[in-house]
Every structure is written in structure tokens, then in C-alpha cells.
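K.L.:
give me a model of this one.
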Amino acid sequence: MMPTPYPQQTISAANDEVIPHTIVRRVYGLPPSWLRQLGRPDQIKTRRQDHSKPVALYRRRRVEAFIDARQPAYLQMLIRQAKQYRRRRSETCRQVHDLIAWARNVEIVVTTLPQTVAQLAQETSASFRLNCAGENSDRFVLTPKAMVAHVRHTCTNYHQLLSQLQRGPGTTVTYLILKQRVNQVVRERLRQQYGVALAEAHR
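P.N.:
As a prediction, this is how the structure comes out:
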């Protein structure tokens, strides 16, 4: 069975197809220096959502003809990009590894706690109502888990440790490890000061 030929209108549309510069960069791998050699875009289109940021459009056939005319240099450029990507990835993995190691070993400090469980419970309830600005305050249920969270935020170096984190690979995992470690240290401290029941409930 012979393949169905494309209608002439479809072929013409394909010949005139334009693609945004993001596709030229991500699919074809052209860096900014090559885009400058490619020259001015064939069309400039305004975004519906944001008219202040127009989109540069290039005819796909023009882009591929540009690449074909520079095939040896193009392949060498792609090889360089791949090597650079591997180096960056290796460096990123090392940074993530170091972050996680730091989170697992950094010292967790717990300062002085209220003298009694009743005082801790009162502080926990008041802190929740203050920080939630009245939202869902009527639904608040005092639990050991809530007390652990209150101590984590007010009686440890948790916030100081979080302030050392910068946005980047591994940050979210590091935050979760820190939070888990601080909670464990807090539960142990509560167990020592107030007894087993408070620390064991609601893990």
C-alpha cells in the first residue's frame, strides 16, 4: 500500500514553518554565538499574555540549511557542549553530595525548654494562633507533633541552619533531612525532660 501523499497545502505550510528561538536553542543546540551568525529572525510575534516580550521566529528550513552548511563545526560544537554538560553534572552531583553530608552531620542545638509540659502546651497553642493569624484556629488540636514543631521553630538552631541553604540542586532534600534530624533531636529532648508519653505519640 502506497503512503498517502500530503496535500499541497500541507507541504507549503511545512516549507514555511517557523519555530521560536527556544526551539532553535534546545532542539538544535545552537548557542547564542551561533544564533548571532544565523542572523535576524524571520518574524517577530507578540505574546498574547505579555506583549512586552516578543518571540523571535525562524524558518525551520533556514535553520537547518544554516546547520548543514557548517556541519563539521556544528558537530564539534555539540561534542564540546556534551563534555561541558558532563562536567557541570559531575560538579552538581558533588555539590548535592556535600549538602546532604552537611545536613546529616551538622550540630543540632536545642536551647532551654519550658519547665513543664503545661507551659509548653500553652506556648504551642499561643504560637499557632499568632502565626496563623486566626486562620483555622478553631480547628487547632494540641498534639505532641504540634509541640515538636513549636520547639523546632523556637528552641533550636533550625532556622539558622535553613538560612545557610541557597536555592539550587539538592536544597529540598537537604531541608527534609534537616527537618527530620531536628525533629528526632527534639523528641529525644522532650523524652528526657517530660517523659516518654509525649515523645512517643504522633511520630
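K.L.:
make it CA atoms for all contacts and neighbour counts henceforth
P.N.:
Will do.
K.L.:
ok, Gln160 to Glu123 distance?
P.N.:
Going from Gln160 to Glu123 by C-alpha to C-alpha, to the nearest Å gives 21 Å.
K.L.:
tell me which of the two has more neighbours.
P.N.:
Ranked by neighbour count (other C-alpha atoms under 10 Å), Gln160 and Glu123 place Glu123 first, with 15 against 9.
K.L.:
got the buried residues for the helix or strand where the more buried one lies?
P.N.:
Assessed by DSSP states H and E, Glu123 sits inside helix 117-131. Within helix 117-131, the residues scored as buried using 16 or more other C-alpha atoms under 10 Å are Val117, Leu120, Ala121, Thr124, Ser125, Phe128.
K.L.:
how about stretch 66-81?
P.N.:
Judged by neighbour count (16+ other C-alpha under 10 Å), stretch 66-81 contains these buried residues: Ile67, Tyr74, Met77.
K.L.:
same question for stretch 173-185.
P.N.:
Those would be Thr174, Tyr175, Ile177, Leu178, Lys179, Arg181, Val182, Asn183, Gln184, Val185, for stretch 173-185 by 16+ other C-alpha under 10 Å.
K.L.:
another one to check against the first:
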Amino acid sequence: HAEIVDELEKTWGKQFDKTDNTQVSGEIAVPTPISGKLMNLSSVNDQTFSSGSVGQGFAIKPSDGKVLAPFDATVRQVFTTRHAIGVVGDNGVVLLIHIGLGTVKLKGTGFVSYVEQGQKVKKGQELIEFWDPTIKKAGLDDTVIVVITNSDKFSSIQMTAKAGQSVQAEDNVLELKAETEKDSVPDTLQPAD
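P.N.:
Here you go, the predicted model:
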């Protein structure tokens, strides 16, 4: 079972790429869903995430176990093991929040989910709570990975805070710029009479 879930995580965003008609526009600030020390995604000790193949994003060495909704969104998937959640923001951002590395082996022990698939959530609403000592006692890495699985819809993804600095849940740490439509000219640019 753990292997199946592990494989699911790595392809999570891909299953929605074809059917996803979420619209993104302008600049979008992405807050961290958890407090802790900010890390570059490339320094995560997992090749699948650190390579960016799941999507661009960041990681957090957590200082508490509360995972909050970074923006208003719909819960797309809560993994049965409760160590990962996928949400689609009202802003069009498709986000995978993955708690720890190898934590699928815990089979949900030490994790509580407060939401279910299809549920609408508000920014700041608690999604998942985890007990960090459970992860550490099992000898696992507690790094929380936050990945934009529809990264290809953005022309620019920049960290706005420095890796290594302490951040609080809901602090903006990433800025996304949507791909611009080359042929779209706003109607408001009509000459005045």
C-alpha cells in the first residue's frame, strides 16, 4: 500500500493537467502553510521533489504541526495516510503539501486531517495537524514540501523570502507570474471619443 501511495504522490499533479481548466492571471503571492525555517526545494533530500519534476515550490523545516490553507481553495485530494493534501486555489494554483519524507510508512499515525475531498476551505483554515515527535521517533525527515503542480502555467516563480529564515504560517514566500496571452488586448484600451 505504501508503494502505491508513494507513486500516487509523484504523479499527483499530472492527473489533473489534462482536465484542469483553472485560469491563472497576473501575479499571485503564495504564503507558507506552516511555520518554520524556509528551505529551497533543491535542498530537499528526495530526488523527485528536489529536481522539480513534481513542480516548483519550497520546503519548510516545521516549528509546529499545523498545516493551514495558504489561500481560499477546494480540497482536491487528502491522501488516506493523511501525510499529504492537494488543493486547487480559487486563484488557479494547484498545490501539493507533503509532510515529511517516507512518512507514508506511518500509515496515518500521528496525523489528523480536518478536511475532506471536495471541501471548500478559507485562507488560514487548518487542513492537517501532525505530531512531529512521531515522525522523528520513526527516524524520518519531517520537512514539509510545498509544490505548485501546475508550475507550467506560470512564466516566473520566485522565492520572496530567503532560504534559512524563519517564517510564520501565512507569510508570503513565493511569487508567481502567470503566462501572458500574447494576443489578448484588454477592451479598456479603446481610444477615447
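K.L.:
tm score of chain vs chain?
P.N.:
Overlay of the two chains. TM-score (TM-score structural alignment, normalised by the length of structure 2): 0.20; 61 aligned residues with a C-alpha RMSD of 4.6 Å.
K.L.:
what's near enough to touch Gln158 of structure 2?
P.N.:
Shown in contact with Gln158 of structure 2 (C-alpha atoms under 8 Å, 6 or more residues apart in numbering): Leu174, Glu175, Leu176.
K.L.:
with Gly86 of structure 2 instead?
P.N.:
By C-alpha under 8 Å, 6+ apart, Gly86 of structure 2 lies in contact with Val75, Arg76, Gln77, Val78, Val94, Leu95, Leu96, Ile97.
K.L.:
mind doing that once more with 6 Å?
P.N.:
Neighbour list for Gly86 of structure 2: Arg76, Gln77, Leu95, Leu96 [criterion: C-alpha atoms under 6 Å, 6 or more residues apart in numbering].
K.L.:
what do you get for Val78 of structure 2?
P.N.:
Ile85.
K.L.:
what's the separation between Lys83 of structure 1 and His21 of structure 1?
P.N.:
For Lys83 of structure 1, the distance to His21 of structure 1 - C-alpha to C-alpha - is 23 Å.
K.L.:
now the helix ranked longest in structure 2: buried residues?
P.N.:
Scanning structure 2 for the helix with the most residues, using DSSP state H, yields helix 2-10. Residues of helix 2-10 of structure 2 classed as buried by neighbour count (16+ other C-alpha under 10 Å): Val5, Glu9.
K.L.:
which helices and strands does the helix or strand immediately after that helix in the chain pack with?
P.N.:
Per DSSP H and E, the first helix or strand lying C-terminal to helix 2-10 of structure 2 is helix 14-17. Packing contacts for helix 14-17 of structure 2, counted by 3 or more C-alpha pairs under 6 Å, 6 or more residues apart in numbering; DSSP states H and E, involve no helix or strand.
K.L.:
for the helix or strand following helix 14-17 of structure 2, buried residues please.
P.N.:
For helix 14-17 of structure 2, the succeeding helix or strand toward the C-terminus, using DSSP H and E, is strand 27-31. Buried residues in strand 27-31 of structure 2, defined by neighbour count with 16+ other C-alpha under 10 Å: Ile28, Ala29, Val30, Pro31.
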